[in-house]
Structure formats: structure tokens, C-alpha cells
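> Give me the fold of what follows.
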Amino acid sequence: MTENDTLAQVREAQTASLELAKLSEETRNEALRNVADAIEANYERILEANETDVVEAEELLEQGEYTQALVDRLKLSPSKLDSIVEMVRSVAGQDDPLGETLSARELDDGLELYKVSVPIGVIGTVFESRPDALVQIAALSLKSGNAVMLKGGSEAANSNRVLYEIIREATSDVPGGWAQLIEAREDVDRMLEMDEYIDLLMPRGSSAFVEYIQDNTSIPVLGHTEGVCHVYVDSAADLDMASDIAYDAKCQYPAVCNAVETLLVHEDVAADFLVDVAERYEDAGVELRGDARTREVIDVEEASEEDWSTEYGDLILSIRVVDSLSDAIDHITTYSSKHTESIVTEDHERAARFMRSLDSASVFHNASTRFADGYRYGLGAEVGISTGKTHARGPVGLEGLTTYKYHLEGDGHVVGDYAGEDAIPFTHREFEGEWRPGRLSDE
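From the prediction side, this is the model:
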């Protein structure tokens, strides 16, 4: 694809975004329901395309070019497609994020200012090997009235292409061009230069990739980087609960960014806890790496300094024994990617201290890190998990894909009346009210 082709796609998306923003909630919801039905009707077609991708990926895995975690994320199955369909329908069932009056303020009698939620516009996305990411991003963009540029990884090219075609076929009543698929690597660099047309970039990948995007564009970037997540088992933990949480956080689905990568254990419970949980991990095929104190209790490989900051995305876990809650907090502050951390303890004051001391996007008490997910949070789905601190944070759902603008309703008001010696004072009074066109004329 040439630069002119990419520019044409982006311009088409920008035109579509202006129309999409005006569609009714019911029209957007109906389009989403059509997408869910279309995916459900095309399982065989999707799985056939995915099998082509998986076979090629497994060949590259044997050559050492791909990891098992990447191949696992790439694979689709009937049950995974069931989850995708359920996710799309869940997005359709969410409250409309558009047209919500966020605040209402009277500036003077008959002069009212409303802050109203609106779409961002055109979103550019670059995401990893999971084909379900394309559907999540497209569904959330449609519901929130945004046009979207979709760039998936080359390893999922066949899966992404089929899913995109199904989505476009199912949304024929939506302004054409609202979703655009780009496939060439060089198209990403072209997008980075199109600040006139693209309003937000959302890369999903490694820290190095996200940093590359941020360093090479003037477009705002909502970064989703790796998940170096932690579970800390406190001295006041229920050890049976801690074992279940630590096991789930690693083994329930190890290839995703909210799986735990480092387990921290207070020295007072290390001897009892580590023996039990290590047996469970061994049965699940987890490779354990530990510091010197861990290896005094259980027989595991030695953890390196690099292990503490590594996202394995696989059945590998590093373990460290710590002296105190403060040591656990210090370790997480040093090595965390600010994704998700969890403390297991029956001491609520210690839990509160842990949760207030860390600035990760999600911090849990007595729960698996695997709950850090847009669908599980009740957001319908997510376009990614933002580990930054501005605009949107944590799992980014519909609210994170909106911004706002101000609507001012007046009745012939002019600024001159509010200036000079005889200036009329502003009232600046907050009130409860929803904006609607010509609201003042109805009262």
C-alpha cells in the first residue's frame, strides 16, 4: 500500500467519524448486534483462517522466532469465539457513552453552560497477535462513535482479515469507512505523521514499541505496555486463599498481560506457603525461579536480576521472600510496569497501606490479578490497559474513548454586558440538568 492509499483510508475514516458521531444509540447497538450474529454464523470461516496463521506461527516457533506465549495468544477456538460474541453483545448492552451531560452551570439567568460527552474522532490502533483484540477495539469504537484504523500483527494476518471483512459486511448501515484495516508495517510510520486526521493512537505491545510510537509522533498516545504484575502474600494472609490466588493469577491464562510474573512472600509464612504452592505449580508445569531465601525452602532455579522486571507471558514465575510489607512495596515500586498488583492479607490496615502506596493502574486486595480486564470490570470490553496516568487508566472501555465539548445556551447574551463599571455579575451556579437543543426555549 502506498502513502496515498493510507492517506485515502485515513481521510475516509475522518469523514465517517463525523457521521458516526451523529448516529443514534439504537443504530449503533443494532450494528453491534449484527456483528455478533455475523461472527456467530461464520465460525468455520474464521477458524479456517486462524488455523493458517497458527500453522505458520508454529513453524516459526520451531525455528525459535516466535514464543509459545505468542502462539497461545494467536489461537482461536469455538469457545473463544463464543466469548468474542458475548463480548460484542455486552458492548451493545452498555449505557450510551455519548451525549451525557457531565456538568451543568448557570452563568447568568438564561445563560447555561453544559459539558457533554462526545467521541474522540479517529483512533489509530496497533495491536499484538490476539485476533480477538481487533473485534474488541472495533466494537468499542463503534459504540463510542469513533472511526478506527486497525493494524494487527502480521502473525494474525489471515484471522484479522476475515474478522474485519465480517465486521464491515455486518455494518453496512453504518457510514462507510468507519473501520479501516491496514496490514503493511510501513503504514504504521505513515499513520504517525497524520496528526491532521488521527486524534489518538493506541499501541498495544512492548514498552520499547510504545516508546517508539511516542517518540515519533505528535498525536496523543494512550500506551498499553507489558504487564509485570505482582502478588504479595502477607504475614497475615489466609494461606489457603493465598495459594488459590497465586495459582489462578499465574495458571488460569499465563499468556496475557494481567497474569502474575513475580510472587512476593513474607518471611514469616514462607516455609509453610512455598512448599504447598510449589507443588501446585509443579503439577501445572510452571517453571519457578527464586532468590536465595526462596531456594532455602524449595528447590528452584536461581532468579536473576533480569527476572524481576520480565513479563514472561508463559508458565514461568519468579519468587522472592521479603522481610516486611515495606520491602514488598519497595520491590514492586522498583520493578513493576504499573499494571496490576495484589496483596493477600486478613489485615485491612496493611491492605490499605499497600493499595495507597502503589501507583499501578489496578491494585487488589485478596483477589487474582487476572480480574484486571475490561469485560470483568463491567466495561463490556477493552481496547487495552493503559499504564499511564492521563486521559484513561487501567482497562480502557467506552469512557476512555470519549472526550467532551461545551454547549452554551443563551438568549441574546453578549459579553459587553459583563464588562466595565456596570458589568452584570456572573452567577456561576451549578445545577442538575441535561442538555438538549433549545433547552431554554422550553422553560
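
> contacts, neighbours, all on C-alpha from now
OK.

> What lies in contact with stretch 274-282?
243, 246, 247, 287, 294, 297, 298 (Cα atoms under 8 Å, 6 or more residues apart in numbering).

> who wins for neighbours among the residues you listed?
residue 246 (28 neighbours; other Cα atoms under 10 Å).

> my read: residue 405 touches residue 118, true?
Yes. Assessed by Cα atoms under 8 Å, residue 405 is found in contact with residue 118 at 6.9 Å.

> Show me which of the two is the more surrounded one.
Legend: neighbour count by other Cα under 10 Å for residue 405 and residue 118, higher for residue 118 (23 against 14).

> is it fair to say that one lies in a strand?
Yes. Assigned with DSSP: H, G, I helix; E, B strand; the rest coil, residue 118 falls within a strand.

> What residues does it make contact with?
21, 97, 98, 99, 402, 403, 404, 405.

> Mind giving me the PyMOL command for buried ones among these?
Command for PyMOL that selects the buried part of the contacts of residue 118, burial taken from 16 or more other Cα atoms under 10 Å:
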select buried, resi 21+97+98+99+402+403+404
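
> picking up where we left off before, distance to residue 416 added to the contacts of stretch 274-282, as JSON lines?
Listed next are these as JSON lines, based on distance: Cα to Cα, whole Å:
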{"residue": "243", "distance to residue 416": "69"}
{"residue": "246", "distance to residue 416": "66"}
{"residue": "247", "distance to residue 416": "68"}
{"residue": "287", "distance to residue 416": "73"}
{"residue": "294", "distance to residue 416": "74"}
{"residue": "297", "distance to residue 416": "79"}
{"residue": "298", "distance to residue 416": "79"}
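
> next up, for comparison:
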Amino acid sequence: MSLTDAAPAEAARSAKAASHIMATLSADDRNDALLSMHNELAAARESILAANAKDLALAEREAAEGRLNPSLVSRLDLGRKGKWEDMLQGILDVRALPDPVGRVTLRTRLDDGLVLDRVTCPIGVLLVIFEARPEVLANIAALAVKSGNAALLKGGKESTQTMLAMATVLADALGKSSTVPAAAVQLVTRRDVVQELLALDRDIDLVVPRGSNELVRSIKAGTRIPVLGHADGLCSTFLDAGVVDAAQAASLLLDAKTGYPAACNSLETLLVHEAALSEPAFAAAASALLSAGVTLRCDETSKAALLGLSLTEATQTKIVDAVDDDFDTEFLSLDLAVKVVPSLDAAISHIIAHGSHHTDAILTPSEANAEKFMAAVDSAGVYWNASTRFADGMRYGFGTEVGISTNKIHSRGPVGLEGLTIYKYKLRGSGQAAGAYGEGKKQYKHETLSF
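Predicted structure coming up:
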């Protein structure tokens, strides 16, 4: 890894050259580099967290003065709730995964001595642009090295000290490798070069934005390079009628909303079947959410039902009237929009109209309703009786993730190693010419072979 203040075009060209070398490295070479990255970061814990504390203090002042979104402050804190340990473990988890490069996924005998393979290969050069989230630096570096890709990393100014500290350590770690080129993973330190980088479609193969809606949307609108990402994490859960285990429903909704409100997989809209309003599950869930400090932004029907419960005066102040925009808002805070719907179909229609195709869930005892919901809702993740917070690369067993994709091509949901590879066709012949085949000539065999 290297810290580069080179011109964007130069950085991209060197990354492209490094990507060709990365594609030829053995799995052992790449795994050895990952182990070195993990060990060097672990040894530098105190100095990196000290740098992060400086970034965090400045960000808190910026947020207090209204110049920075408070959700970014939470994402910036590398010492929060085991984030440091998870980051390090993620590198080891990625290292332990099977090699994603060089896997044969199809083998066909076109003719005797003429065999076609479809083989997984790296994408090439990744450009990762991120706000806050300093752990992204280690995550992407690990995923890029394991998948044989090169990566250009451009972080936000709010995490400058942390990024520089981490990148210096990672540069030392990869510098000890005799096989991984220094230009394979680069932290771009020049400011105000994002637009220049986004114009380099000859050398950069995929852009991965990690940050606010505004960041992702501006990147998608400003480049010809394919973009893997999501603008909103507007996740919904539908509470169906007939849920018997009220405590379970309350626990799942509490986890989805309060586990980490600033995360893109946190719950933002609760849809309630009208028949469930009088059932224990709704009352238990609402009480648990309100007790946890969640403000419920309710439509008229759900508000009336809640005010009919035995709630304290303080809790009742957390029940407010919803406005239309609430059902299109990613709050990233202890706010939850609540809406009553007459049917499963109405819940599905609401999610299709207002959701962001990230992750949506249904709580129901009915397998038929659950399967219909999961088939009809067009999101990267659709869950039955589970918290939306499971939408995460580490929880899916991917080691870590490069990001969450709501795209309709290549990769959806949490994107790990598989999402950072594509494939190529390798044809091994013995002197055949294509013109020798056709009507009145030799015929193809097209035999499927095992591999």
C-alpha cells in the first residue's frame, strides 16, 4: 500500500499496472500479505486510536455547530462497541475464505481437443470513495488483496488523521511483501480530486461509494464508470396479523431500530396490519421502542391505537404525527415512521413505492405470506422473522464487505469477495480454426464436462 499525492491520472495508471500483477499472484502470496496487514494493525492499535480520537473530537465540534451530520460522527468512532476488534477479525476472516480467483464455473468440450472454461478473475482497479468509516480502509485493502484487485481509496476529510495513521501502517505491512506491488492499494491524499478520478474510465473499472445519499447520488450522476452502491438504506418491516410471540416481535424490532441507528440496515419504517393493532405483538413492540427512546412518527390510525395503551406521560411525548416525507426518509436516528395497512398486498405496494431496495422484512406466522412477501418485494435482502440488521457482510459469512449494493446487475446486497470478481472464458485448442465448423463442415460437440 502507498500514500499517494500523485495526479489522479498517474495514480490510476499505476494502479492499473499493479492490477495486472495482482491477477497473477498465488493464493499463498495474497494470504501472506493479509496476515501481515492484520499483525501490523494490531500492533499499532494505540497510535491509530489516538489519531481517531483527534478526528472524533473535531467532528463532534463540527456536528455541534451544525456543519456535520451527527450520523457521521457515530460512524467515525473506530473504538465504538468492538469496531476495532471486528475490523481486525474481518481481515482474518477474509484470509480464511476460499480463494475467489481462478475457480472454474463452466467447462464445455466444443470438439475433441477444444475445451472452453469459464474462470473467475479480478475486476481490475477499484475506486472506493468513503465518508467517515475509517475501518473501510482496512476492509477494502483486505478484500482487494484477497480478490487480486488493485484499489484507489479516497476518504473524507473528517477521518484524515485516522486514515493517514492506518495507511502508513498498511503501507509498511504490504511493503514487507515481495509480491504485492506498492501501487496495488493506494490512499489518495490530494484534496478535491474526486471528479478527476471519476473521469478515468480507461483505468478504473468499478467505483464503490461508501457514505451519504448525497455522495452516492453525485457519484452515480458524475461518471461513466460502473458504480456499485446504494443511495438510501430505507428499510421496512411489516408486522402481520396473528403474530403469537409478542416478546420475539418486540425484540426483533428493537434490535432493527436501536442496535445501531446510524447504520444503513437499521429499521426506518414499521408497517402494521390493521388487524394487528389490537394484538399483543404491536403493543409489546411499541412499548419496547418507546422505552428505548425511539420517537414513533405515526399515521392517524396507529397513533390512536398507541394512545389507547397504558403509557406514561413521558412516553406519550414520543408519539408524534407523521408527515408524508417521513415514509421516504432514512432517519439514521432514534426515529421510526409507523403506518397501518389493510393487507399484505398493501404492505408490499408501500415498500415498492417508498423503499430503497436495500433490506425489508416481514414478521408473520404464515409461511405463505412470508414467501409471497419475499418473492414480491424487490430488495437486495428480504427476511422472514428476522432483524434487518443481518444485512452485513460479516454476518453473511463474507469476512467483511466492500459495501451494500442495490444494483440489478453483477452483485446485490452485502458485497464480499465474490462481488469483486467477474469471469473470463479460456479456450484451449489444438490447432482448430472457426471456419472449419458449420453447415456441411465439422459439427460442434458442446459436451458439458465436470470440473
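
> Could you report the separation of the aligned partner of residue 382 of structure 2 in structure 1 from residue 211 of structure 1?
In structure 1, residue 382 of structure 2 lines up with residue 363, judged by TM-score structural alignment. Counting by Cα to Cα, to the nearest Å, the separation of residue 363 of structure 1 from residue 211 of structure 1 is 24 Å.

> what do you get for residue 36 of structure 1?
Counting by Cα to Cα, the gap from residue 36 of structure 1 to residue 211 of structure 1 is 34 Å.

> next one: residue 28 of structure 1
From residue 28 of structure 1 over to residue 211 of structure 1 the distance is 34 Å, taken as Cα to Cα.

> Grab the longest helix from structure 2 for me.
Longest helix in structure 2 by number of residues (criterion: DSSP state H): helix 45-64.

> In structure 1, what stretch matches that helix?
Helix 45-64 of structure 2 corresponds to residues 43-62 in structure 1, going by TM-score structural alignment.

> With stretch 98-116 of structure 2 instead?
On the basis of TM-score structural alignment, stretch 98-116 of structure 2 is assigned to residues 95-113 in structure 1.

> Pull the residues that contact the matching stretch.
Contacting residues not belonging to stretch 95-113 of structure 1 are listed as 25, 114-119, 143-145, 398-399, 402, 406-411, 413, 425-435, 440 [Cα under 8 Å, 6+ apart].

> how about the strands in the stretch 251-400 of structure 1?
260-266, 287-290, 301-302, 316-322, 340-344, 362-365, 385-386, 394-395 (DSSP state E, counting those that start in this stretch).

> roughly how far apart are the residue nearest in space to the middle of structure 1 and residue 38 of structure 1?
Against the mean C-alpha coordinate of structure 1, by Cα atoms, centre = their mean, the closest residue is residue 384 at 1.8 Å. Residue 384 of structure 1 is 24 Å from residue 38 of structure 1, where distance means Cα to Cα.

> again, but for residue 56 of structure 1
The value you get for residue 56 of structure 1 to residue 38 of structure 1, if Cα to Cα is used, is 26 Å.

> ditto for residue 248 of structure 1
33 Å.

> now do residue 70 of structure 1
Between residue 70 of structure 1 and residue 38 of structure 1 the distance is 27 Å, computed by Cα to Cα.

> When the two are compared, which one has more neighbours?
Neighbours per residue, other Cα under 10 Å: of residue 70 of structure 1 and residue 38, the larger number sits with residue 70, 21 against 18.

> check contacts around that one.
Counted by Cα under 8 Å, 6+ apart, residue 70 of structure 1 has contacts 129, 255.

> what's the answer for residue 422 of structure 2, then?
Applying Cα under 8 Å, 6+ apart to residue 422 of structure 2 gives the contacts 120, 121, 122, 123.

> which residues touch the aligned residue in structure 2 for residue 289 of structure 1?
Using TM-score structural alignment, the equivalent of residue 289 of structure 1 in structure 2 is residue 297. Residues near residue 297 of structure 2 by Cα under 8 Å, 6+ apart: 319, 320, 321, 322, 323, 326, 335, 336, 337, 338.

> Turn these into TSV, including distance to residue 83 of structure 2 and neighbour count.
Output for the contacts of residue 297 of structure 2, formatted as TSV (distance: Cα to Cα, whole Å; neighbours: other Cα atoms under 10 Å):
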residue	distance to residue 83 of structure 2	neighbour count
319	32	21
320	34	15
321	36	15
322	34	18
323	35	12
326	30	19
335	24	23
336	25	26
337	28	27
338	31	26
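
> Tabulate the residues you listed in a markdown table, adding columns for distance to residue 235 of structure 2.
Putting these into a markdown table (distance: Cα to Cα, whole Å) gives the following:
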| residue | distance to residue 235 of structure 2 |
| --- | --- |
| 319 | 20 |
| 320 | 20 |
| 321 | 20 |
| 322 | 17 |
| 323 | 18 |
| 326 | 13 |
| 335 | 13 |
| 336 | 11 |
| 337 | 11 |
| 338 | 12 |
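
> Just the closest of those to residue 177 of structure 2, please.
Taking Cα to Cα as the measure, residue 177 of structure 2 sits nearest to residue 335 out of the contacts of residue 297 of structure 2, at 47.8 Å.
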